[in-house]
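Engineer: Fold the stuff below for me.
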Amino acid sequence: MNCLRLGISKNFNYLTMECRRLHLLKSQAYINGEWVSAGNKAVFPVTNPANDQLIVEVPDMDATDAQNAVSVATNAFQTWKDTTAKERSYILRKWFDMCQKNTDLLAEIITAESGKPLAESKGEVAYGNSFLEWFADTARHIDGEVIQSPWPNKQIILTRQPIGVVSIITPWNFPFAMITRKVGALMAAGCTCVIKPSEDTPLSALAAAELAEKAGVPKGVINVVTASRKNAAAVGKVMCEHPNVGCISFTGSTHVGKILYGMAASGIKRVSLELGGNAPFIVFPSADIEHALDNAMLAKFRNNGQACVGANRFFIHEDVYDQFVEGFKKRIGQKCILGPGTKEGVTCGPLINKMQADKVSNLVNDAVSKGAKPLIGGKFATDIGSKFYESTLLVDVKPEMNIYGEEIFGPVAVCLKFKTEDEVLKVANSTRSGLAAYVFTKDLGQSFRMSRKLEFGMVAINDGILSAAEPAFGGIKESGIGREGSKHGVEEYTDIKYTLFSALDK
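Structural biologist: A predicted model of the protein is given here:
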């Protein structure tokens, strides 16, 4: 395999490993256990957001290719659904082992296509692998129920059965972990899938498929369809409306989630939607301020602010507002180091694409034009590249500013002052989003009150990171439907069957 034939520049520091190590960098889609091109042979480029250089070209598949992938997954389901839970557990464990052994190579690919720092990419691989490990265990605990019968000669049994083919549509911000979190769960349940990764980051999905094949995942159980933004709508339509698809699992924007939900409705299909967030980060006077500041950095600047559970609005009690803001500004200046993801010491990479960079910049510019004040940052770091935006702290933000109510999805922190618990609850809940919330307080009663009254699917008390394989991840309101991770993540891909055994006295 020749590096230049793959379109990889000789100057790419992050991919200077020997050509013999490039077995995880794929330039074809994956259907029915084969590496294939698009039916029409079209391709599109995957570039490094740090410098816009070409990494590789991949197939630009269309609706016909997507239909073929669904048919393949349908055929594979006929045999995969009849494997034992023990068999599925064993294969998932082998996939986990393969990903563990190839952590460094997976991280290099993630950094190449998403731009995040290499250390953070390794963290994503560890996080993604935790789902494969978890679901390998959970596969053997998808249990039913024996129900007390109201009739003396009858027995009621509830069993869980796999829902069928699952369409998986994943985002660019966690291109590996969003694959394993979904696919590990559906495989444990006995389902098969077609994956459509983001056009910005398809290489992580293809690398995951390569390792799944090496782990012994049968042909057709996992299929990866790559498509450019031009073909994304047509491919998505097939994946949502094909009669053989039983469930659509999507992580991404609320806007796109609503479109997919509408498509799924035509066939009354199951949906699992993990959509946008607008997470409040609330600091009360009793909080350990230094601890809150450390966690504010994690909650805001993880993946350069490009995370659905990232803190979006910082509500700080007036008694500790000045102390918190000053400490936040100091930490941002010291710890947010912009640069290419492969450069030593870098903690914040580029934004994923020009659209995202322009969105963040426009939100800040609108706020500043209406009176907001950037205490640090507030502009592009053009000396580094076109998509590097300085880590920013804004104060004096008002409701009439766009940034007040919109999900930023970038390295911009907005600090707002509040007086009372009731006041901050009202403002924090004044959004149609309801994914994650963060609360910092030493008052135990206040902790329980905030957990109960905050209208969000997940609440972290005195912590800025809440994601793991064991808890149920998901939101309420317009932040989604269903849960991922935990035992509930597997149950999303099952149907409950009620069987009545009668005439037992005959």
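Engineer: C-alpha from now on. contacts and neighbour counts both.
Structural biologist: Will do.
Engineer: For Ala139, see how far away Ile157 is.
Structural biologist: Using CA to CA, to the nearest Å, Ile157 is found at 20 Å from Ala139.
Engineer: quick one, which of these two is more surrounded?
Structural biologist: Set Ile157 next to Ala139 and count neighbours by other CA atoms under 10 Å: Ala139 wins out with 26 against 15.
Engineer: can you pull the contacts of the more buried one?
Structural biologist: Taking CA atoms under 8 Å, 6 or more residues apart in numbering as the definition of contact, the neighbours of Ala139 are 85-86, 88-89, 188-189.
Engineer: Now it. Nearest residue, chain neighbours left out?
Structural biologist: Counting by CA to CA, 6 or more residues apart in numbering, Ala188 is the residue found nearest to Ala139 once chain neighbours are left out, at 4.5 Å.
Engineer: Looking at the contacts of Ala139, which are in helices?
Structural biologist: Among these, the ones falling in helices (DSSP state H) are 85-86, 88-89, 188-189.
Engineer: Name the residues of the lengthiest helix in the chain that are buried.
Structural biologist: With residue count as the measure and DSSP H as the assignment, the chain has helix 118-138 as its longest helix. Applying a neighbour-count criterion of 16 or more other CA atoms under 10 Å, the buried positions in helix 118-138 are 118-122, 124-138.
Engineer: I have a second one here; can you model it like the first so I can compare?
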Amino acid sequence: MLSLEADRGIHIAGRWRSGGAGRFDVVDPATTEVLASVANGSVDDATAAVDAAVSAAASWAATPPRQRSDVLRRTYELMHRDHDALSRLIAAENGKSLADARAEVGYAAEFFRWYAEEAVRAEGRYSHAPAGGARTLVTYRPVGVAALVTPWNFPAAMATRKIGPALAAGCTVVLKPAAETPLTALAIVRLLAEAGAPDGVVNLVPTTDAAGVVGAWLADPRVRKLSFTGSTRVGRLLLHQAADRVVNTSMELGGNAPFVVTADADLDAAVAGAMIAKFRGGGQACVSANRFYAHADVAEEFTARLGKEVEALRVGPAADADNQIGPLISAKAVADITELVEDALGRGARVAARAEVPDGPGFFLPPTVLSDVPADARVVREEIFGPVAPVVTWRDEDELRRMVNDTEMGLAAYVFAGELQRAVDLAEHVDAGMVGINRGIVSDPAAPFGGTKQSGLGREGSHEGLHEFTETQYLSLDW
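Structural biologist: Predicted coordinates for the structure are as follows:
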């Protein structure tokens, strides 16, 4: 395991410090044992973090892009150096399988490499004013101090997906990780310091008082940017607060991803894609397939094949590297999803397949496939955030399109069809920011990640992610 200073887990201006609100425990969801006691940040700590970010802002913005790039590239290399230790740390505090944790470290590190490359691609434009007599010069400047708020389900990737573009653009940051999984953030901040990030450029405030800390940042006129990943409910509250000062915001919120299987789909590919889209990370991802729509001609066979794969899943603690699915993050998560399943069964759905889970301890929920699910069941209408796959049968394509888009969410979707033209046509009619066509994964640091409707604002990753941390300035030159 990486060496951490968890008891002094607040990192401000290059120094570790204890918290103004004491400490809080981090629990392993697979064993319910305490992993570490972490410094608990207060509102005063939040303000001190902004003080440090402001002090470092001018010099970091003025740092040549190549030097900023070098810091990010070195951090990428250090993450790969510590790949095994980081993977075990994520598996311990998050509970996901070791294989999923290893995949997350590789994905997370890639954001630092991508934005190391983007940092030196400074762009702008020069043009003639149409009326003559002037020239137009457009540049992009760092937005300023950025507050980053990350969730527990991808403790490494959600941090690097924000830190990478912020630092590449020339911003300094204050970071609040989820209270369930702060240890990975501590490790990443340590690696950034080792890579040469100057004091005050990256500041970390773990806390159990999320509302107080983030509220203090949003009320501080020196904070110019909020980048948040989390639930739509919390995102709405933060947008209300951000509106008081018209803070530049990026929001990656909840999802309710449909997974469509047409009559001519390759069922082997569809089942393989479903296992990735639904069960990676135990289904605890905003882009996880949430509701499955299988055409009546193939629904029975698709459900049977998917069920066979699900029943073969090995569920248990990540301490056993052969386990494929870990626990949920909390007892409440188990209770909430169990309630959704029971509601569906009460409406006529049936359990088509279910994997075995250990007796305990830990917050384990059996991976489950439900068939004959009514389209209006809660398990279809609400985000599950767990390893349950409800299958709805469809016949009419117009009705399918209505069901797919009948949600306030629009983050991700998946379409499996034999004819590519038809698959693309279906995808173009889905009101979502990302659609996987004949593949069960959409996340890529080089692609713009984000959704429509109440799934968020803005995009992360790709070149668009860099612009989330810049302001456009236009200079009109007399000619």
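Engineer: Fetch the TM-score of the aligned pair.
Structural biologist: The TM-score (TM-score structural alignment, normalised by the length of structure 2) is 0.97; 478 aligned residues with a CA RMSD of 1.3 Å.
Engineer: what's the mean deviation for the longest helix of structure 1 versus structure 2?
Structural biologist: After superposition onto structure 2, helix 118-138 of structure 1 sits on average 0.5 Å from its aligned residues (mean CA distance after the TM-score superposition for structure 1).
Engineer: right, and the helix or strand after that helix?
Structural biologist: With elements assigned by DSSP states H and E, the helix or strand that comes after helix 118-138 of structure 1 is strand 145-147.
Engineer: quick one: that following strand to chain centroid distance?
Structural biologist: Its chain's C-alpha centre and that of strand 145-147 of structure 1 lie 35 Å apart, by CA atoms, centre = their mean, to the nearest Å.
Engineer: just stretch 3-23 of structure 2 next, same as before
Structural biologist: Between the centre of stretch 3-23 of structure 2 and the centre of its host chain there is 24 Å, according to CA atoms, centre = their mean.
Engineer: of all the contacts of Ala139 of structure 1, which two lie farthest apart?
Structural biologist: Spatial extent of the contacts of Ala139 of structure 1 (CA to CA) is set by the pair Lys86 and Ala189 at 11.4 Å.
Engineer: Looking at the two now, which is surrounded by more residues?
Structural biologist: Taking other CA under 10 Å, Lys86 of structure 1 and Ala189 do not tie; Ala189 has more neighbours (32 against 15).
Engineer: Spatially nearest residue to the counterpart of the more buried one in structure 2, not counting backbone neighbours?
Structural biologist: For Ala189 of structure 1, the aligned position in structure 2 is occupied by Ala169, per TM-score structural alignment. Computed as CA to CA, 6+ apart, the closest residue to Ala169 of structure 2 that is not its neighbour in sequence is Pro142, at 5.5 Å.
Engineer: In contact with the equivalent of Pro361 of structure 2 over in structure 1, which residues?
Structural biologist: Alignment of Pro361 of structure 2 against structure 1 is given by TM-score structural alignment, with Gly385 as its counterpart. The neighbourhood of Gly385 of structure 1, defined by CA under 8 Å, 6+ apart, consists of 50-51.
Engineer: quick check, Gly385 of structure 1 in a strand?
Structural biologist: No - residue state for Gly385 of structure 1 (DSSP: H, G, I helix; E, B strand; the rest coil) corresponds to coil; a strand is not indicated.
Engineer: Please report how far it lies from Gly339 of structure 1.
Structural biologist: Distance, Gly385 of structure 1 to Gly339 of structure 1, using CA to CA: 9 Å.
Engineer: Find residues that contact each of these two.
Structural biologist: Each of Ala50 lies in contact with both Gly385 of structure 1 and Gly339 under the rule CA under 8 Å, 6+ apart.
Engineer: Fine by me, thanks again.
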